[in-house]
Each structure stands twice: as C-alpha cells, then as structure tokens.
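A.B. asks: Next come a sequence and a model predicted from it.
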Amino acid sequence: MSGDRPWPQVPVGNKDYTEANVVIVGGGISGMCTAIDLIARNNCRNFIILEKSGGVGGTWRDNKYPGCCCDVWSHLYSYSFEQNSDWTREYPGQEEILEYLMRVAQKYELYRYVRFNTAVDSARWDDASKKWKTTVSVQGGKDAEFTNTYTISSDFLVSAVGQLNVPRLPDIDGLGEFKGKLMHSARWDWSYSLRGKKVAIIGNGATAAQIIPEIVKEVDHLTIHQRTPNWVIPRLDAAIAPWKRSLYKWVPYVRQRKRADMMDFREAFYDAVFDKTSPTSQFIEAMSKEHLQAQLKDRPELQEKLQPTYAVGCKRVIITDDYFPVFLRDNVKLETGKIDRITANGIVTDGKEEEYDLIILATGFRTVEFMHPIEITGKAGRTLSSIWKEGGQALYGVAVESLPNFGMLYGPNTNLGHNSIILMIEAQSRYINAMIKEVIAAKSSGDDLVITPKPSRVKEFNDEIQSELEKSNFADPGCNSWYKMKESGKITNNWSRNVVAYQKLLSQVDWSDFDLDGPQAKKLSNSQVTHLGRVVEESTVSYQTMGLTALSLAAVGAGLVFRNSARLRLR
C-alpha cells in the first residue's frame, strides 16, 4: 500500500487491486450512503464500490423513460445529511434526482472508489480465511482488455443492489417472436422515434402511468393493456419558485421544517395501507373515486373499468394528475382482455390479433428475487437460494442467516408503501457500519471477528412481522403485486410498521442477536448493546406550540417595552 496512513485509511490501489476491507455491490442511493458513512463514521477508505452500469445513481440512472419521476416529494427524497434546497419542482423528475446524486458523489469524492461496468457474478464466504471472495465480470470494452474477470477478497460484504434493478419480463407466449421494437421501461431506447408509431404498452402501474401521458402526444395510436386497475390520487405537482428556493437555502430551518411536515404527512398514510377501515384509508378511497369521476365525467364505462375493488394499498397507490384524461383521446384504447400470446407482428387478445410497431413492457422488476442473478454462498457452502427457498427474509432486513460479515440495504421487508425509502436506507447504513466498525477494530489488532445473525432470531423476527403483514392491505387476495410471492402470497418486500418504528429498531445493535466468533467476540457479548441513535426528522414541536411560544415571547417583549416606557415617563 502507498502512503504512510494506517490501514484501513488507505484506499485500494494498484498493488492491492483484489483486496479490500469492504466491498459494496451497487452505486445507487444505498451504496453511496454506505460509502459516505464508512468514511465519516469509521474513517475507512479501504473499500470498493462495484457498479454494473457506467455511472452512479442506481435505479435513477437505469430508469430514464419519458415522464420518469418520483412519487415522493423532492424535499423528502434526499439524504438527511445532504438536503437539497434547489429542487425545481415539488415532485422531482429522474434527471434532477440523478443530477443530485452525481453532485453528492462528487462532493464526497466517491468516484475514486467506484469500479464501473463491473458486474458481480458470485460472492462466496471462505470459512478458512474468514473473508468474502467476490468474482466480477468487466463489461466495459477497453477495461475488459486488461482482464475480463477477477476475484476480490474482503472482510465485509455489503449488498446495495436494492429491489428495483433487474427488469421482469412478462410470462407471455411468443414474447421473443415479435419482429417490431420491444423495450422494457427500465431499458428505454431514446434513439427510437415514437412519432407516427402504433404502440402497445403492457402494464398499467406507476411506471406506465408516467410513460403514457408523455408518449401519447407523439404516437399515432396507443393500446393500454390493463390487468387490474389501480387506486389513483391527485399529484398536485408544481414548480418551486426561485424565492422559495432561496429561502430554503439561506434559512435551513424552514427547509427542515418543510421536510418534517412532509414526513409527518406521509407517516400518517401508514394507517391507509394497514387498516382498510381506518379514516385515512377511507379518505384515500373517496379521494381516488372523486378524482376518477371528475376526470372521466360522463364516461361510466371507463370509470367501471378503471375502478379497483381491492383494498387501498394492496398495490402501490398511483399519484398522478394526467393519467385518466389520456383515455378521452381518440388515439387511445384501453384493453382489459387477457393477452393470449405475442406474435411476430403484434398481440393476440381474446383471440383477436392487433399489429404494432412497438411494444413497451412496463412490467416492473424481479423484486422478490433479492440479489438476482448473483450467486451467494455463505457458511459451510450454504447458498442463498437454499436459505431463501421459501422467500427472502433477514434480521431487520439487514443481516442474513449463514452469511457472516454481511449486510444488505433495501432488503427483505424494508420497502414502504407510504413514505420515502431513503429514511429507511440511512438507518440501515448506520447499523451496517456499526458491524463493520467492530470487524475493522478486530483486523487492526491482527484478529478476526465473524458476525452472523442467529437463525432463531431471524425466524423470530420474520414470524413477528409476517403475522403483522398478514393483517395488512398488502395481503388482500384481490390483487397481485410486486410486494409478495406469486405462489405462496408471502409478503417478502414490505415493512409492517411505520418508518419511525424502524429507525428506532435500528438505533442500536443488540449483539445477543448474533453468533460472534473471534478474540473480540467476548468483549462484544459483554457489552450487549451498542447505541447508535437515529436521525429525528419528524416534527417534535407542533405549530400550535410554536404559535403559543411566539405569542408568549411577543407578550414578554411587549411587557418589557411597556415597563421601560413607564419608567421613562416617571423620571
């Protein structure tokens, strides 16, 4: 290693190209957050970020389809430690989010740690060396001329690949036979002109609801294939005026208060997805029906086809103002029949074939197959596919049975149906970095420390949240969603409580949850708990309290002025 700094402060260089303290798989929001915490909390720079694509940003680099945007408010969809005062809209678009993430990567000097165009093929825990062996394929043309595959040895492995990274192709006969243009929404080809084309889009979820209003302006004809309708509520997006952006920049308290208000509002939506009889659920249901009827007035046949019958929250609620009006256009057709097959020329629905120039697959991702297609092998040669044969599960969504010195972000049962996922990711990064800290400390002393969650604790935790999820709207048998396994119906993706509950759960590491092996194990076992704290972003003081405080201060101030004036008059 070069330089005179002690390990692990020295970044990985040429001579130790295949060795690192930590390997992070993924350069999106989760991977970047973990890397920033590694530097800030552990003073560790001996790590590598492996990124399959050619840039940072994760899902916000992959998804660049027309109309791509976030359904969480911009001021809530950012790191708490790197809030952005310059958002131009209340809801951020893909390009603006990507620009924000690139600025963060630049500010924290993360590019030096990233190996782009590098896909992870497998990761195997070596019981003898107590290290992870991560094998990668180099996909960049010129870089592959140096070596097209190699293996990295690391003390700790972090999965930051998330849930929305591998496109899911629909199981429809003949999909590969189509001779026209076929593209998945997450692999959008901007070189292909839509002008004058006859187009079909398969899928009508959140992604499709963003694409459709944009492309309908250009295409000659669009057929929307709908399997089940969605609950849709108004978006009410708006530009953020320059004076407001200046206020958020120069008066940080105002920006922070706005973020807290947004978090409070979103947390309140938790009831809507967990109790269909709750006032919040009934409010959203009424709002959605009113929205549908107002935008498709005098079109009862369309209203009937677009009105869901399952519980609010079973599938992700769509937030949009311009989706329903699309169905009033002459060049749009809503198709609710079952797709029989795809042919060389088009789509056969209920026995009738329709020809198309382009078929768009807005069919989501392989969400329940966490870390697919990476082959993971843990202790004693146990594979992740065997560990998760009945569906993904992890302790707190972070630590996986039989995978030592391993942590994952946005893992099983950590997705949200009501709030910003970044609020969850920051808690996970802090928790994982606490584990990494102990491994680093042991290595610095010349020892090894192996941290593995106890299978009994993983099961206990999973049983607990599954019992809660079974009572939620996610479990409604009236709909299929990417939150759950198709065969068993087990909900593998979503969290069963609100964000604050999760943050509190991960605000400390209880070492009794883990099997610890190594000279440092006894010390950790004796300490029992490492307190981490959490970022408190929800409102802690109500507007009523602030108002009463302001009035009290004003009254005190007025009293002082009056008393001083009286003294002056008496002189």
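C.D. replies: Arrived safely, thanks for sending.
A.B. asks: Could you use CA atoms for every contact and neighbour count after this?
C.D. replies: Will do.
A.B. asks: ranges for the helices of the stretch 451-571 of the chain?
C.D. replies: 455-469, 499-505, 521-527, 543-570 (DSSP state H, counting those that start in this stretch).
A.B. asks: can you list those helices in a markdown table and add mean neighbour count and distance to residue 55?
C.D. replies: Shown next, in a markdown table, are the helices of the stretch 451-571 of the chain (neighbours: other CA atoms under 10 Å; distance: least, CA to CA, whole Å):
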| stretch | mean neighbour count | distance to residue 55 |
| --- | --- | --- |
| helix 455-469 | 16 | 35 |
| helix 499-505 | 18 | 29 |
| helix 521-527 | 13 | 39 |
| helix 543-570 | 11 | 42 |
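A.B. asks: export these to a markdown table and tack on distance to residue 135?
C.D. replies: Putting these into a markdown table (distance: least, CA to CA, whole Å) gives the following:
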| stretch | distance to residue 135 |
| --- | --- |
| helix 455-469 | 27 |
| helix 499-505 | 33 |
| helix 521-527 | 29 |
| helix 543-570 | 54 |
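A.B. asks: right, and those - which one's nearest residue 45?
C.D. replies: Residue 45 lies closest to helix 521-527 among the helices of the stretch 451-571 of the chain, at 24.1 Å (CA to CA).
A.B. asks: Need the residues that contact that closest one.
C.D. replies: 449, 511-512, 516 (CA atoms under 8 Å, 6 or more residues apart in numbering).
A.B. asks: Filter these down to the ones in strands?
C.D. replies: residue 516 (DSSP state E).
A.B. asks: Of the contacts of helix 521-527, which is the most crowded?
C.D. replies: With neighbours taken as other CA atoms under 10 Å, the top of the contacts of helix 521-527 is residue 449, carrying 23 neighbours.
A.B. asks: take a look at this one as well, against the first:
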Amino acid sequence: MGENRVQLQVPVGNRDYTNAAVVIIGAGISGLCVAIDLLKKDYRNFVILEQGGGIGGTWRDNKYPGCCCDVWSHLYSYSFEPNPSWTREYSGQEEILQYLTGVAQKYELYRYVRFNTCVDSARWDDTTNKWKTTVSVLGGKDAEFGGGTYTITSDFVVSGVGQLNLPKFPDIAGINEFDGRLMHSARWDWSYNLQGKKVAIIGNGATAVQIVPEIAGKVDCLTVYQRTPNWVLPREDSPIPSWKRQIYQYVPYIQKRKRAKMMHFRESLFGSLVDPTSPGSEIMEGLCRQHLHTQLQNRPDLRDKLQPKYSLGCKRVLLTDDYYPVFLRDNVRLETGHIDRITTKGVVADGQEEAFDLIIMATGFRSVEFLHPIDVTGSAGRTLSSVWKDGGHALYGVTVEGIPNFGMLYGPNTNLAHNSLILMIEAQSKYIVALADKVLTARSLDGSLKISPKPLRVEEFNEQLQSSLSKTSFADPNCNSWFKLGESGKITNNWSDTVVAYQKVLSRVDWSDYDVAGTGADELKSSKITTVGRVVEESVVSDATIGLIVLSAVTVLAGILYRNTGRLSLL
C-alpha cells in the first residue's frame, strides 16, 4: 500500500508517460480547479490534456474586441484565490486570462499540462477497470514523438471541456462560398485590418453586443443581422480605483464581504430571471423597456425591432450600456429580414443582396453537444452518444450512467442565468475529487473500484429536474435558445434552482445513488454518506449587524482602556 500511495503523489514522468491516476480534459477554469483540488489531497499523478496552446479555456479562445465577463470580477473568480487587483467591476478577457495564468503559476500546474493535445477517444476497459484515452498531438516537433498519437491508461477521467468550447456556424446556404473573409467570434483574427471595411455580423447575442460597439467606429459600414431581439439591462461597469484595490489587498475581509454581497444579490435575482409569474420578472422587464426607451428615445422604429416578444429569461438576458446607441450611427444598420443565403459577394436577406468584405459569425457554440467530438465508450461497450441519444443528461450534471469512474464539470443542466458559474464549478470539482479519492484509495490497496450512477436514480433525478424546468422562462415556446435541444425543446443546459441549492446537493456523496464494485465497495455501501462540504459564501449577516458587532467591540475595548488608564493614574 505504501509504495502505491507514494506513486499517486508523484507527477507523471518520462517512464510512465502513458499512465496516470487521473486524466483531466481541458485546461480552463474547470480543469484547473480539479487539478488544484487533487493537489490539496496530495494527489499529483495526473495529467491535463489541452487542445490549445495555453491555459484559460474559453477565456483564451474568445479574444474578440470588447470581450469581457457579464458577472462581477470579484464573483467570477475562485473563492480560494481572491484577486484584490481587478481593475474593473466587469473584467475584460485579457485580465481574466491573466488571473487564470497567475493561478496556474501559483499552483505549479504547467508541469501537469500537455498542450496541443487533442483527445480523440476515451474507452473504459471492464477487465482492468481502467480508462484508455487516445490523443493526437498537434503541431510540428511534438507530433514527431511517437507518431503523433498515443494512449494514456488511467483510473479516472474528468471532463472539463464545458458547454462553450466548439464554435457553432449557422445552417445558411452558401456559407462556404463567400470570397471575402469569414470569421467566427471565438476564432478572432487580430491581424485583420477592419479600417474602412464593409462588415456584416450575424447574431445579436452576448458576444455581438460586445463586438458591435467596439468595431462600429473603425469600419466603413456595419450591418447587424438580428434573428430575435434580446432583453437588455444596463451594465453600469466602472473602474475600481487603486485605493479600493489596496483595501482589498490589505484587508481581505472587505473583499470577502463584497463577494458575499454580490453572491447574495445575484441569488436574489433567480426568481426574477427564471419564474415568469414572479413580481420580480415584471419589474425586470420594466427596467429593460426603460433602458431601451431611454437610449433610443426618438427612434420608435428601432425600439420596435429591438423589443422582445417572449418571456424575460427564455434567452440569456444581456448586460450592455453601449449597444443600443450604436444604431444611431450613420454607418450602422439593423437588419431583421430572414437570411436566404450567403453568396460569393455577401449576404442575401429577404431577396436583397448586400456585399461585404468581412462576415463575422457571432453565432455561439455547439452547446448541447457535450464532449463532442470525443468518442466516449463506457462499460459493456456502451457509448456516450447512445446514452445521450435524446439529449445530454446526468446525475447532478456530474456523472453519467454506464460511464464508470468519470465526472464532468459544467455538464448537462448546470448552466446558470443569474449567477457565477465558478460557484457551480467549485462544488462539482469537490464532488468529483471525492469520487476519484475512493477510486485512488482502492488503487493504493492494490485493488480497483468501479463507480457508476444507478440508471434508475439518474432517470428519477432528471424527471424531477425537467418537471421543474418546464415551469421556468427557459421553457417559453416563443423563443429558441442555446439552452434547449432542437425541436424537442428539452432544456439540456440550465439548472432549475439557485446556486446554494446546487451546492447543498453536492455537499455530500450519497452512495445509494451509485453502483459500486471492487475494493472498498462494501465499506462505502455501509457508510452510505461521504461528506464533501461546501464553501459558504452567501451573505448571512447584514451590514447593520456587523456594524453593531464592531461598535460593541470598540465600546468594550474603549472601556477596558479607560479602566486601565484610571488605574495607572492612581499609581
């Protein structure tokens, strides 16, 4: 046992390059979080497989003009790694990437990452209770080692690829015939000179509302092709002055308190954004309409085109202060006609062709195709694609029936409309590492353990989940969104409750949810529960209460000092 335990504490080296205790797919926020949680348990025998050339995931891929987060910086960061140096309330892509790079450097994660490594397949071996993950090495020199393809044997596999990793191109006739430049927002080419160009942008979601204001002043003319308008709220971004940053650095409690209030506020918005019958939803719609009217007071024609006709929350509510005013510019036009096709010269909408130099696809990601195009095969040769033939689903969004010793972060039904995803990711990471810990403990005992969620429990959980989701704004039939699966309308991406509710669900592993077999299985079945715990960040004490506590402490301290001063004077 001692030798095997020591091996789990040693990073993978040259001699065991194709063997690891844990394989993590993706070096984004999720993958880094799992790696750190493994290190906290003194496990170092893992590898992180990253298809790109650097860490950061979606924050490395998306570097288009104006790219930034729509969650406050202090909330969109790991709870265990607060950053007192955020320069804005809503940070831009480069600053977020710098933060993630700093975290990776602090925890020395680069030694575990294999960059330019594409995962082709992951296959479970029922005989050995091991995963065989086959990868292709991208790039020149590295591909010369081992022919560019090799297979890693591991005890556990974790997917950190998330929902927003594969760019989605719209199904428009002639999309490959355009002679000009066609660019997806998630594959932005900064070497392309926008100056003086005629540009079309297809899409008007969260990405487009950031790009459009940034490039409108640079291009000769810009046409925005809108399919469905969005509900929009003011962003009210602002710089964080240096004196505040110094306070956060030297008095960490103040920053922690700010994060707690942010989380509490965001949680309080859940009903307004998800429940179409709530009074808060009506108030929120009113704020959106007011924002639209205020910014386009004298343009009822534009307001009519930009006003949604569906429930607030059905699609992602956007935050921006400068999108609407762009349409008051002479060189910007809003096009709401149906796109018929793309030609060699440009775009045809409602029979009218317009020529362009550049077409930007701000059309999002293949969000409902979780783990695509990785070929995952579980126990008894059952493929993940067959399990998900009717759409992605999982137990708590983390584990999948028939796919043993496997966990995923930001999986089916774990997306949010109201709060920071990192709050979800941290809970998922702790839960998955708790599962992996049992598997690795069995390995340290010269055995093996197989863990897989019970199909009946998965079915039960997802039936309850879909029942709850059917009553939310996400289910509004009057709009399509990346939360749903095609014609069926099944909501495959979003969670149905608050972050705190989700964290509580994942704060313990209930072994009655799982089929477990192998070394230590009987012990798990008898113990029934493994406590994982959760980070309690929400604001549970009001500012007034804290103020009274501080005032009372100061009063008591002053009384003590006064008494001591009196005694000294008598002496």
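C.D. replies: Ah, there it is. Worth saying up front: this structure is predicted, and the values here are computed from it rather than measured.
A.B. asks: Need the TM-score between these chains.
C.D. replies: Laid over one another, the chains give 0.97 as their TM-score (TM-score structural alignment, normalised by the length of the first structure), with 568 aligned residues with a CA RMSD of 1.7 Å.
A.B. asks: okay, the contacts of helix 521-527 of the first structure in CSV with distance to residue 385 of the first structure next?
C.D. replies: As requested, the contacts of helix 521-527 of the first structure are arranged in CSV below (distance: CA to CA, whole Å):
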residue, distance to residue 385 of the first structure
449, 25
511, 26
512, 26
516, 24
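A.B. asks: From the contacts of helix 521-527 of the first structure, pick the one nearest residue 330 of the first structure.
C.D. replies: Closest to residue 330 of the first structure, out of all of the contacts of helix 521-527 of the first structure and judged by CA to CA, is residue 511, at 62.9 Å.
A.B. asks: Now stretch 65-75 of the first structure: buried residues?
C.D. replies: 65-75 (16 or more other CA atoms under 10 Å).
A.B. asks: Can you check which part of the second structure it sits on?
C.D. replies: Alignment of stretch 65-75 of the first structure against the second structure: residues 64-74, by TM-score structural alignment.
A.B. asks: any idea how far that stretch is from the chain center?
C.D. replies: Computed by CA atoms, centre = their mean, to the nearest Å, the chain-centroid distance of stretch 64-74 of the second structure equals 13 Å.
A.B. asks: what's the answer for stretch 273-292 of the first structure, then?
C.D. replies: 24 Å.
A.B. asks: same check, this time on stretch 290-310 of the second structure
C.D. replies: 31 Å.
A.B. asks: go on, stretch 523-531 of the first structure?
C.D. replies: Worked out by CA atoms, centre = their mean, stretch 523-531 of the first structure lies 31 Å from the chain centre.
A.B. asks: now do the same end-to-end measure for that stretch.
C.D. replies: 15 Å (CA to CA, to the nearest Å).
A.B. asks: show me what contacts residue 343 of the second structure?
C.D. replies: Residue 343 of the second structure touches 174-175, 177-178, counting by CA under 8 Å, 6+ apart.
A.B. asks: Most neighbours out of those residues, which is it?
C.D. replies: residue 178 (19 neighbours).
A.B. asks: Need the nearest residue in space to the residue opposite it in the first structure once aligned, chain neighbours excluded.
C.D. replies: Taking TM-score structural alignment, residue 178 of the second structure has residue 178 as its aligned residue in the first structure. Taking CA to CA, 6 or more residues apart in numbering, and ignoring the residues beside it in sequence, residue 178 of the first structure has residue 344 as its nearest neighbour in space, at 3.9 Å.
A.B. asks: So what's the residue count around residue 383 of the first structure?
C.D. replies: Neighbours of residue 383 of the first structure (other CA under 10 Å): 17.
A.B. asks: Equivalent analysis for residue 380 of the second structure, please.
C.D. replies: 11.
A.B. asks: ok, now residue 413 of the first structure?
C.D. replies: 25.
A.B. asks: and if you look at the one 4 residues further on?
C.D. replies: A count of neighbours around residue 417 of the first structure, defined by other CA under 10 Å, yields 24.
A.B. asks: Relative to residue 495 of the first structure, how far out is it?
C.D. replies: 8 Å.
A.B. asks: So for the longest strand anywhere in the second structure, what gets flagged as buried?
C.D. replies: Of all segments of type strand in the second structure, defined using DSSP E, the longest is strand 149-159. For strand 149-159 of the second structure, the buried set under the neighbour-count rule, 16+ other CA under 10 Å, comprises 149, 151-159.
A.B. asks: one step back: show me the contacts for the residue nearest to residue 178 of the first structure.
C.D. replies: 174, 177-180.
A.B. asks: Roughly how far does the residue mapped onto it from the second structure sit from residue 351 of the second structure?
C.D. replies: Aligned counterpart of residue 344 of the first structure in the second structure: residue 344 (TM-score structural alignment). To residue 351 of the second structure, residue 344 of the second structure is 15 Å away according to CA to CA.
A.B. asks: for residue 281 of the second structure, same thing?
C.D. replies: Residue 281 of the second structure is 38 Å from residue 351 of the second structure, by CA to CA.
A.B. asks: Name the residue closest to the centre of the second structure, please.
C.D. replies: Closest residue to the average C-alpha location of the second structure: residue 421 at 5.2 Å, with CA atoms, centre = their mean.
A.B. asks: That one reaches residue 409, doesn't it?
C.D. replies: No - between residue 421 of the second structure and residue 409 no contact is recorded; they are 10.2 Å apart, counting by CA atoms under 8 Å.
A.B. asks: Assumed the match of residue 344 of the first structure was part of a strand.
C.D. replies: No - assigned with DSSP: H, G, I helix; E, B strand; the rest coil, residue 344 of the second structure falls outside any strand and is coil.
A.B. asks: all helices for the stretch 251-400 of the first structure, in order.
C.D. replies: So, for the stretch 251-400 of the first structure - with DSSP H, counting those that start in this stretch - the helices run 252-268, 270-274, 279-295, 300-306, 384-387.
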